[in-house]
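Asker: below is the structure, and that's it, no one-letter string:
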C-alpha cells in the first residue's frame, strides 16, 4: 500500500503530514500512515525539584518530585523560558529512558523525599504516549504523577492521561483570542482542557504577565472571573515576565504590577499566588 498523508489528531493544529514529515510541534511525524512521537523516552532533562517549582502551591507542599523533560512544543511563545528544547529546529541531545526505568528511578529517590514524576520543561503532551505509559507504572508503584502543560491538546489526548494524573499545572496564558493566536494557540482548546481536568485531578493555573500584552486589570478581571466560573478554589499563579528568547524588546514586569493583578484576581479566586518576584 502506498504511503499517504495524514492529519495529526493530537492538537488543534491538526497538521497535514506527508509520509515522514514532522509536525510543527517538532515531536511527531507521519510514520506508516500514523502520527507517531519521535521523542518517546528521549529525555533532555532530569532533575529532582521542589514541588513548588512546577509551580504547585497546594499539592504535597514541601515535597520533591523527579522532573523529566523531552523536546518539542505545539505553541510558539516568543518569551519561552525553555526554548532550547521546546523550539529547537534540530533535535537536541537526548538520553533514552524507558518508562520502566523512569518509574524505577522515581522509587529509588523516595528516600530523598521524592513523591513521583513530573512531566515538564517542554510540552509533555505532544508526546503523550510516553507520559501515559510511564504514569501508569508510577501509579502502580504507589507514587504521584504531575503534568505541567499548556493545555493545548485534544480532549481525546487528555482522556488518555487523566486516569493516571494526580496534579496539573496548566498555563492559561491570557484570556483573549488575539493573544492566544499570537502565540500559535487557541484559547477555546485550553478552556475545554481546564474544564475537563479540574474535576478529575488537582489543578493549578499559571498566567505569565507580559508587559503590553496581557497586563491590564480588565484582562485579569475577565480571566479570574472565568476561572471562578469553573471553580473558585482553583489556585492561580500570577507570575513575572523576564526578557527571553525573541522577546527582549521590553523590560521585566514590575513587581508592583504582578501584585496589583494578583489582588484583582483575588476578587474572584480564593487562592492566588505571585511568582518570580
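Answerer: Nice, I can see it. Only a predicted model underlies this, so the values are computations on that prediction, with no experimental measurement involved.

Asker: for the rest of this, base every contact and every neighbour count on C-alpha atoms.
Answerer: Noted.

Asker: correct me if wrong: residue 77 contacts residue 185.
Answerer: No: no contact is recorded between residue 77 and residue 185 when judged using Cα atoms under 8 Å, the distance being 9.1 Å.

Asker: of those two, which one has the most company?
Answerer: residue 185 (24 against 20; other Cα atoms under 10 Å).

Asker: please identify which helix or strand holds that one.
Answerer: Counting by DSSP states H and E, no helix or strand carries residue 185.

Asker: next up, the contacts around it.
Answerer: Residue 185 makes contact with 12, 74, 75, 76, 152 under the criterion Cα atoms under 8 Å, 6 or more residues apart in numbering.

Asker: you'd agree the first one is up against residue 153?
Answerer: So the one you mean is residue 12. Yes: in this structure, residue 12 is within contact of residue 153 by Cα under 8 Å, at 6.4 Å.

Asker: what sits in contact with each of these two?
Answerer: Here residue 12 and residue 153 have residue 189 as joint contacts, going by Cα under 8 Å, 6+ apart.

Asker: use this one as the comparison:
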C-alpha cells in the first residue's frame, strides 16, 4: 500500500473540487481520482492533505541532463540546439512498456535528490547556452504547477520550453499548461482504444482531443511520437488509420516519429521492433500524405533526414542526433524550390551534437 502523504510534502496543487460524499476529486487528468484524507492519486505525486490537494514533487527532480533537442525527439524545433532536460517521479498512465519506468514508476522519493527552484533552472540553462528547457523522463502533466513556474522563469531569460507528454489532461489545466510551452512532443501510443485500455490503463480520445487543441488553438510547435511494439500497434491497418487521422485532423506538416521498442519493464519477453517495421510505417505515413516522417531508436539514414516535401532535396542531414548538413534559407525555405518548411528554425543550425551531460543544480 502507498504511504500516506506527510506534511513535509505539502505544496498546494490546483485543479480539484469537493464531492458530496466528502472526498475531493482531482481534475487534472481524465483519471478523476477521488480521494479521502491522506490518499494519493494514481500518479502517486498528487494527493489529499488537510482537505486540500497537494503536489509532493514540487522543486524536486530525478536529475538534470543537457541533451540534443533531437533526442526529445524534436526535429523541427531549432535543430542542433541543446536542451536542459529533467523530470520528477510518478506518472498518470500505467504503460507496461515504459522505457523510463525507473523514474515514472518510482515510489521512492529519496531518488529525487536534485532540488532546484524555477529561477535556478532557468539561470543554469542560460549559463550552459541551452536554447530550451524540457520537461521529460516522466509526464510533466502531473507536476504541472512546477513546470509552469519553471516555464515562466525561463521565458524571462528568453529560454524556450518543451513538454514531452502523453497528452492525458483535462481541458482547463491543458489550457493553462500549454500556454507556458513553446513546443511539445506528444506520445500517440497507438490508434486503438483496446491498446490504450489494456497497455496503458488510459483512453485514446482525450489524447486525440489534446492533439487537436495543440494544433488548432495554440502556437505550440507540435511533433508526435509512436513507439511501435510488434504485434500490438504495428499493423498496416492501424498505421494507415493513424497516419490518415493525423493528415486529416492535424495537417500534413506535423512531423511524426516512429520509434523502435526495446524489451523493458513489464514487456521483457516481447521482441524488439525490426527495422523493416519502421520503414513500413514511414512509407505508410508518406502514402497518407504526411510531409515529415522520421524513425528513431535505430539508425536509419533516410529516417533521420529532413527532405523538402516539394522537390525532395535534402535540407537537414542527421547522423543520429548530430547535424551533418543544414541548408535552409534565412527565412526557413528550401533553397532549391523556395517552399516554406514547417517548424521553428534559426538561419544556422547549432552544433551541440550527440553529447549528453549530467548537470547539478542548487538553490
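Answerer: Yes, it's here. Please read all numbers here as calculations on a predicted model, not as lab measurements.

Asker: counting neighbours, which of the contacts of residue 185 of structure 1 comes out on top?
Answerer: residue 152 (31 neighbours).

Asker: that one matches what in structure 2?
Answerer: Residue mapping for residue 152 of structure 1 onto structure 2 gives residue 168, with TM-score structural alignment as the criterion.

Asker: just give me the longest strand of structure 1.
Answerer: Longest strand in structure 1 by number of residues (criterion: DSSP state E): strand 202-209.

Asker: where in structure 2 does that strand align, residue-wise?
Answerer: Against structure 2, strand 202-209 of structure 1 falls on residues 221-228 (TM-score structural alignment).

Asker: how far apart are the matching stretch and its match in structure 1?
Answerer: In the superposition with structure 1, the aligned residues lie an average of 0.3 Å away from stretch 221-228 of structure 2, counting by mean Cα distance after the TM-score superposition for structure 1.

Asker: what does that stretch contact?
Answerer: In this structure, residues lying in contact with stretch 221-228 of structure 2 by Cα under 8 Å, 6+ apart are 73-74, 77, 182-190, 214-215, 234, 254-261, 273, 277-278, 343-344.

Asker: at 6 Å instead, please
Answerer: Stretch 221-228 of structure 2 is contacted from outside by 183-189, 234, 254-261, using Cα atoms under 6 Å, 6 or more residues apart in numbering.

Asker: over to stretch 278-296 of structure 2?
Answerer: Applying Cα under 6 Å, 6+ apart, the external contacts of stretch 278-296 of structure 2 come out as 243, 244, 252, 253, 255, 256, 257, 258, 259, 303, 304, 309.

Asker: what's the closest non-adjacent residue to the fourth one?
Answerer: Take residue 253 of structure 2 and drop its neighbours on the chain: the residue closest to it by Cα to Cα, 6 or more residues apart in numbering is residue 291, 5.6 Å away.

Asker: same question, the third one
Answerer: Nearest residue to residue 252 of structure 2 in three dimensions, chain neighbours excluded: residue 290, at 4.4 Å (Cα to Cα, 6+ apart).

Asker: now the one you found: how far from residue 83 of structure 2?
Answerer: In this structure, residue 290 of structure 2 and residue 83 of structure 2 are separated by 27 Å, where distance is defined by Cα to Cα, to the nearest Å.

Asker: lovely, talk soon.
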